[in-house]
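>>> Here is my input; please provide its structure:
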Amino acid sequence: MGQYSIKELEKLSGIKAHTIRIWEKRHQIIEPNRTSTNIRYYSDADLKKIINVSLLNNHGVKISRIAEMDAVELNSKIQELTSQSTEHQVQIDALVLAMISLEEEKFEKTLSGMILRFGFEQTVVEILYPFLEKIGILWQTNQITPAQEHFISNLVRQKMMVAIDGLELPPKDSPKAVLFLPENELHEIGLLFYYYLAKKNGIRTYYLGQMVPHSNLKQVYDVHQPDFLILSLISPLSQDSIDRYTNSLANDFPNSMILISGSVINRAEKNKHKNIHYFRNALEIKEMLKIG
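Below you'll find the predicted structure:
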């Protein structure tokens, strides 16, 4: 069971802490628990309710009217709003609610509906990525359980693989890319999306996945001689480790354009190696994949 401070509730719901307190006092929307030292905290149920209340209030329903609703009516209104709205924040919050409750059918239905409505690429960039950023707040504050983490990762991964499998295989004479995560890197969702983008843009792809030893990467490189190496570096690394690793990539794979994403790009030394390029988003990598 999650336990949230009012500041965490503010970050996850988008509602200012001051507003939450007003809603508590005037309308009894939620009622916080208190620790033995009288510090207020909120439960998963409180978080779900405040997100639902926020969604309805942002779409013109007065807070006094929402306060009169029982749980059945509130949920009914939310389902109606989610199915009709094209606003991305509504869809993001719907995914958060499904994640908190471990409701696989609801998560699947919501995500599939968005893909049908907006297309896979737009759904990932404008809805799924912001959703994962919001979930990152839960990870950082230890408010998400291993079960919830695996639940989300597996469902998102399944969607990614279905989308990738649905693309045509580029011809054998197409440019080639090897996609991988280095040792100690486990954050695969972003790399899977780059896999999708590369294949969709006519690149013949070889996906190696997580925690690939450098020696194994060299073996694959020698066999396929790829035009691109695509990887993501998210795990915390010292500056020395970043420099050593990028140096080894540049020196060992001189004939490939090496495309790197992830938090490391904020500290990497740009323009040091002519064959290493850093990208921040889908638009940038798509432009880079047109080179060569």
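>>> Please make it C-alpha for all contacts and neighbour counts, starting now.
Noted.
>>> Can you list the residue ranges for strands in the stretch 51-200 of the chain?
176-182 (DSSP state E, counting those that start in this stretch).
>>> Tell me how far the lengthiest helix in the chain lies from the chain's centre.
Among the segments of the chain that qualify as a helix by DSSP state H, the longest is helix 146-165. Offset of helix 146-165 from its chain centre (C-alpha atoms, centre = their mean, to the nearest Å): 11 Å.
>>> and if you look at stretch 260-269?
18 Å.
>>> quick one: buried residues of the longest helix of the chain?
Residues 148-149, 151-152, 156-157, 160, 163-164 are the ones in helix 146-165 that count as buried (16 or more other C-alpha atoms under 10 Å).
>>> got it, and stretch 50-67?
Those would be 50-56, 63, 66-67, for stretch 50-67 by 16+ other C-alpha under 10 Å.
>>> now do stretch 122-142
By neighbour count on 16+ other C-alpha under 10 Å, the buried set for stretch 122-142 is 123-124, 127-128, 131-132, 134-135, 138.
>>> go on, stretch 177-196?
177-182, 185, 187-196.
>>> Can you get me the start-to-end distance on that stretch?
Terminal residues of stretch 177-196 lie 12 Å apart, using C-alpha to C-alpha, to the nearest Å.
>>> Return the distance of it from the chain's centre.
Offset of stretch 177-196 from its chain centre (C-alpha atoms, centre = their mean): 13 Å.
>>> Residues touching the longest strand belonging to the chain, excluding its own?
Longest strand in the chain, counting residues (DSSP state E): strand 204-212. Residues outside strand 204-212 that contact it (C-alpha atoms under 8 Å, 6 or more residues apart in numbering): 169-172, 174-188, 195, 198-199.
>>> compare with the first, here's sequence two:
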Amino acid sequence: MNNIKNRFSIKDLENLTGIKAHTIRIWEKRYNLLEPKRTETNIRYYDLASFQKLLNVSYLNNNGFKISKIATIDEKKIPVLVREIAAESNLESHAINAFKLAMLNFDQALFYKTYESLLEEKAFHDIFYDIFIPLLTEIGLLWQTDTISTAHEHFITSLLRQKILINTEKIQSQQTNNSTKTFVLYLPDNEIHELGLMFINHQIVSKGYQSIFLGQSVPLESLTDLQRYYDEVIYLSYFTIKPEKEHIAKYITDFDKLLLKNPKTEFWILGQMLNSIDIDKLPSGMRAFKSIQSLIKEL
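Presented below is the predicted three-dimensional model:
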């Protein structure tokens, strides 16, 4: 099956660029900025070149260029102008657009080129906060609206995972750990969204703590094994889609009974599934965080 996205509806363009369909139509009719194509059954669609052009037009517009002015610029010069502005100003939106294009084209070379250019300006943790977190939010919305396929999502997240692992390994290979505190990072049963947890692991290691990363879908019972090896343990988990709303309360109760008997043991949690419970009523030894940033500040 061919998963490359090369035909876009006007709704797809709205989802991908954030520009309202109504505005796209005005730009198209008044300034001839886009030329929609038609299928054999006369259904309008836009090709990949139109999507890329719209991203560039939007970028110029957000950087002070009027649409009437952009419409007069030679089409081949628009990407050049965008690169010049990006080199002199805020890179975030340009980089996110480039990563989205890389995702849609399954273009690893564009991903690496964009990432390397960011490294010239930013440290890895800043790239994650400023670029990767907003990018992942957009990808989630694009997947939910069926604008991209599962193949697109897996392609880009595997590349992001690779960068987190490489940067974590760099720190671990150079660092001597003298901390008595051990963090154990894991995801609950059937939870597979691990990028956020992987970055938290990177930050924990960078601050000199012992960290054990267990990854996806770990049963509660198996966590007890860690307490035989370490005296002071902080379990840390990220609830993105699991446990489900109706099961979170029981999960927390079970964790409390099974793992928080030792006063030196704690449980730190974050993720959108926590919105379904009252975090002010968590058992002693448990802490909830609203974001990765707020958790990292506590380290």
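>>> thinking again about what came up before, so how far does the longest helix of structure 1 sit from its counterpart in structure 2?
Superposed on structure 2, helix 146-165 of structure 1 shows a mean distance to its aligned partners of 1.4 Å (mean C-alpha distance after the TM-score superposition for structure 1).
>>> So what touches that helix?
Residues contacting helix 146-165 of structure 1 (C-alpha under 8 Å, 6+ apart): 99-100, 102, 104, 108, 120, 189, 192-193, 195-196, 199.
>>> any chance you could map the helices in the stretch 1-150 of structure 1?
Assigned by DSSP state H, counting those that start in this stretch, the helices in the stretch 1-150 of structure 1 fall at 6-13, 17-27, 44-58, 63-68, 71-84, 88-101, 104-118, 120-123, 129-140, 146-165.
>>> so the shortest one aligns onto which residues of structure 2?
Structural correspondence for helix 120-123 of structure 1: residues 124-127 of structure 2, per TM-score structural alignment.
>>> go on, the second one?
Under the alignment (TM-score structural alignment), helix 17-27 of structure 1 falls on residues 21-31 in structure 2.
>>> So for that stretch, what gets flagged as buried?
For stretch 21-31 of structure 2, by 16+ other C-alpha under 10 Å, it's 21, 24, 27.
>>> helix or strand for V233 of structure 2, which one?
Per DSSP states H and E: V233 of structure 2 is located in strand 232-238.
>>> how close does the next helix or strand after that strand sit to structure 1?
Using DSSP H and E, the helix or strand that follows strand 232-238 of structure 2 in sequence is helix 245-259. Overlaying structure 1 shows helix 245-259 of structure 2 at a mean distance of 1.6 Å from the equivalent residues (mean C-alpha distance after the TM-score superposition for structure 1).
>>> what residue of structure 1 matches up with T168 of structure 2?
Matched by TM-score structural alignment, T168 of structure 2 corresponds to I164 in structure 1.
>>> do you know how far its match is from F180 of structure 1?
Applying C-alpha to C-alpha to I164 of structure 1 and F180 of structure 1 gives a distance of 16 Å.
>>> do the same with E168 of structure 1
For E168 of structure 1 relative to F180 of structure 1 (C-alpha to C-alpha), the value is 21 Å.
>>> try L132 of structure 1
On the measure of C-alpha to C-alpha, L132 of structure 1 and F180 of structure 1 end up 21 Å apart.
>>> repeat for F107 of structure 1
If you go by C-alpha to C-alpha, the gap between F107 of structure 1 and F180 of structure 1 works out to 28 Å.
>>> and if you look at G136 of structure 1?
Distance from G136 of structure 1 to F180 of structure 1, by C-alpha to C-alpha: 22 Å.
>>> One more: H59 of structure 1?
H59 of structure 1 is 43 Å from F180 of structure 1, by C-alpha to C-alpha.
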